[in-house]
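1. no sequence on this one, just coordinates:
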């Protein structure tokens, strides 16, 4: 074949392969590789094949029609109103097969059209902040999300759902949790972050059920206690199969797999609840530990304003291990960073001792860390292992670190949530040591649940 059919054409092709000819059907996308044809298959996957080994059996060009908006869904006064705040990711997007681009579908009518179950759960309205890859999200965008949640509650919304790319979803959700709950109060309604691991045009997409779970929790979940890290949650697939989504505390969850649908797993705790979705029947089952703690803890008072993050705060991170050198720490000190974070090994350790008298780099590193502390730069340890606490009381190494002034002993949140907590303290002018040793809203788990 000299050239591929036009992009957007629906085709039937014969491909020459090493194991013989094979027939495929699908939609032509812009080529992923030069001199190849790229086809979106019915199962949602893309296939590229050399043009010289591709033969057209059938080709139908679909004429581009002006897009028409779906009718606005009627407001149901008996249902709560949920605002969906879109920041990016694939959860509310679709592929334009003419351009190959992923585009956001974020009018309320389009959401309900794409996931019709939503109209039986809540009245949906939407606000679009942007369509960003989550790795591009910075603290300035956390503040935009916080602004949007504040506005939603001020305008009478009962709850909020934030759609977000999955790679840093647990970081942004932690930031919003500290913004609303760090000062001792809680948001006026439930806030649920949600994403998807598979794009909505793939047969294996988790987008619809994750969104249904998030909206269900925001609309019908129990009133947040505020002391149990339950004001802001993350809703994602519980297993690789459909039918159940976990509701995680924002500060107790992390993305732990690059592609699985159940990539989000709890850290040192268990999910707060499960939303079940079975042939149109949707239910909420609270976890036993969450039910018990709700009885034991009195609810917080509601606030209508949240804190904001200083987007100019600079936090330098280091990975503890054989390659960590004092020069890196010295450079950070000279750059006038606001804090240093070390991802410690094991229970939270850095290489600062030289028992065999043959690793002077360790003593140089210790000297550099001490220099930072003496310069009033907060130095914090988080857990490189992800699971388990930072415990600097077990080994003499940890006790030395505490004597030096290194912070972080007792942390049980995800490492990223701990760093957000540090950023929160720096942004709000609070005493860093006091904040890091405080359990502000249940983010620190006293009884680790694996």
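-> Nice, thanks for sending it over. Just so we're clear, the structure is a prediction, and the values are computed from it rather than from any experiment.
2. can we go C-alpha only for contacts and neighbour counts from here?
-> Will do.
3. could you count how many residues lie near residue 57?
-> 12 (other C-alpha atoms under 10 Å).
4. tell me the SS of it?
-> Classification of residue 57 by DSSP: H, G, I helix; E, B strand; the rest coil places it in strand.
5. list the contacts of it.
-> 11-14 (C-alpha atoms under 8 Å, 6 or more residues apart in numbering).
6. can you pull up the most central residue in the protein?
-> Centrality entry for the chain: nearest residue to the mean C-alpha point is residue 169, 1.3 Å, by C-alpha atoms, centre = their mean.
7. hold the first one in mind and look at this next one:
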């Protein structure tokens, strides 16, 4: 599908959160830090104003690693206001450390068909071959595309268009770090236009939090791990994600502790691999996927541990009961 509707009269709001895309060197620091404003970013992109009528708002200015879930809840409130104001699309710039998580969480909460596109940079603005300007331009060109409406939250880097629910950061430094390993990209940006090769069925949004955000942690299985990190979690956290071996396996010594925790809180069984599903009935040894599901754990399906954690937090924060939590994971995997 080719989106051939370039229109410089379309309005795009750029919300900046900081990150590498906004980083430069200063005399006071030995490395780069977030210093560029949204206006600085937009002003460095040739041809941007020809793609849309762009306005900029400095929403946050921090490294991606310092963003919190509360920041994203506030961001979603701002997106809803932009939608009510008739903005055609929104681009969010931020650090790539947490971009796959913040985009996914925004996608859980985002309502309506207004395109929301996350982007960032792998090379800071002072580096040779800085990729921020090109990524920002491609993100704006995607945000004004008619094909982007109703597709959910998107991530655009390296001229590739990814669904937030599928994208992962797969390399620490490469400009091509972001991939959708299970599905591939939804499309590409070429000649100033977003070209979509496919689409995704919409998923009902999760209600915004009604109270304090719950604490949910991830415990990762590793060779010979004793499960010590599972001790003392009851009463300290509201939910747990287990990043298990392979298709959903843990050491046998973990089983009793996980069963007790699953009786006290939702415990989600995900795979530390990050791609592919948690199985349900292939293996039957103690600590296998079928054994753990029988002990009360909830399958994450195809969600990686980080996205499973965010989904569980959002469901708990909305006051969703346990049976509905299990169904929500089934519907989104």
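-> Here it is on my side, so go on. The model shown is predicted, which means the values in this text are computed figures rather than measured ones.
8. can you name the next helix or strand after the lengthiest helix in the second structure?
-> Counting residues, the longest helix found in the second structure (DSSP state H) is helix 69-84. Reading on from helix 69-84 of the second structure to the C-terminus, the next helix or strand found by DSSP states H and E is strand 89-93.
9. whereabouts in the first structure does that next one align?
-> Alignment note (TM-score structural alignment): strand 89-93 of the second structure is matched to residues 159-163 of the first structure.
10. with the second structure overlaid, how far apart is the matching stretch on average?
-> Superposing on the second structure and averaging over aligned pairs (mean C-alpha distance after the TM-score superposition for the first structure), stretch 159-163 of the first structure comes out at 0.7 Å.
11. residues contacting that stretch, please?
-> 81-89, 91-92, 149, 152-153, 189-195, 214-215, 218-219.
12. residue ranges of the helices in the stretch 1-150 of the first structure, please?
-> 108-114, 139-154 (DSSP state H, counting those that start in this stretch).
13. what's the closest of those to residue 56 of the first structure?
-> Residue 56 of the first structure sits nearest to helix 108-114 of all these, at 32.3 Å, using C-alpha to C-alpha.
14. which other helices and strands does the closest one contact?
-> Counting contacts by 3 or more C-alpha pairs under 8 Å, 6 or more residues apart in numbering; DSSP states H and E, helix 108-114 of the first structure packs against strand 123-128.
15. now do the strand it packs on and helix 139-154, the angle between them.
-> Put simply, strand 123-128 of the first structure runs at 150 degrees to helix 139-154, going by axes from the mean of the first three to the mean of the last three C-alpha atoms, to 10 degrees.
16. hang on, the earlier thing: strands - which of the contacts of stretch 159-163 of the first structure land there?
-> Secondary structure from DSSP state E places 81-86, 190-194 of those in strands.
17. how about CSV for those, with distance to residue 140 of the first structure and neighbour count added?
-> Converted to CSV, these look like this (distance: C-alpha to C-alpha, whole Å; neighbours: other C-alpha atoms under 10 Å):
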residue, distance to residue 140 of the first structure, neighbour count
81, 27, 23
82, 24, 27
83, 21, 29
84, 19, 29
85, 16, 23
86, 15, 25
190, 22, 26
191, 19, 31
192, 20, 30
193, 18, 32
194, 20, 30
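18. just those residues now: which is nearest residue 318 of the first structure?
-> residue 193 (28.2 Å).
19. could you find the counterpart of that closest one in the second structure?
-> So, by TM-score structural alignment, residue 193 of the first structure is matched to residue 118.
20. and the helices in the stretch 101-250 of the second structure?
-> 132-143.
21. quick one on the thing from earlier: how much does the longest helix of the second structure stray from the first structure?
-> Here the mean offset of helix 69-84 of the second structure against the first structure after fitting is 1.5 Å, by mean C-alpha distance after the TM-score superposition for the first structure.
22. tilt between that helix and strand 89-93?
-> Using the same axes, to 10 degrees: helix 69-84 of the second structure against strand 89-93 is 160 degrees.
23. helix 69-84 of the second structure packs against which elements?
-> Against helix 69-84 of the second structure (3+ C-alpha pairs under 8 Å, 6+ apart) you get helix 99-109.
24. name the surrounding residues that touch the helix it packs on.
-> 64, 69, 72-73, 75-76, 118-120, 152-155, 164-165, 167-169, 205-208, 306-307, 310-311, 314.
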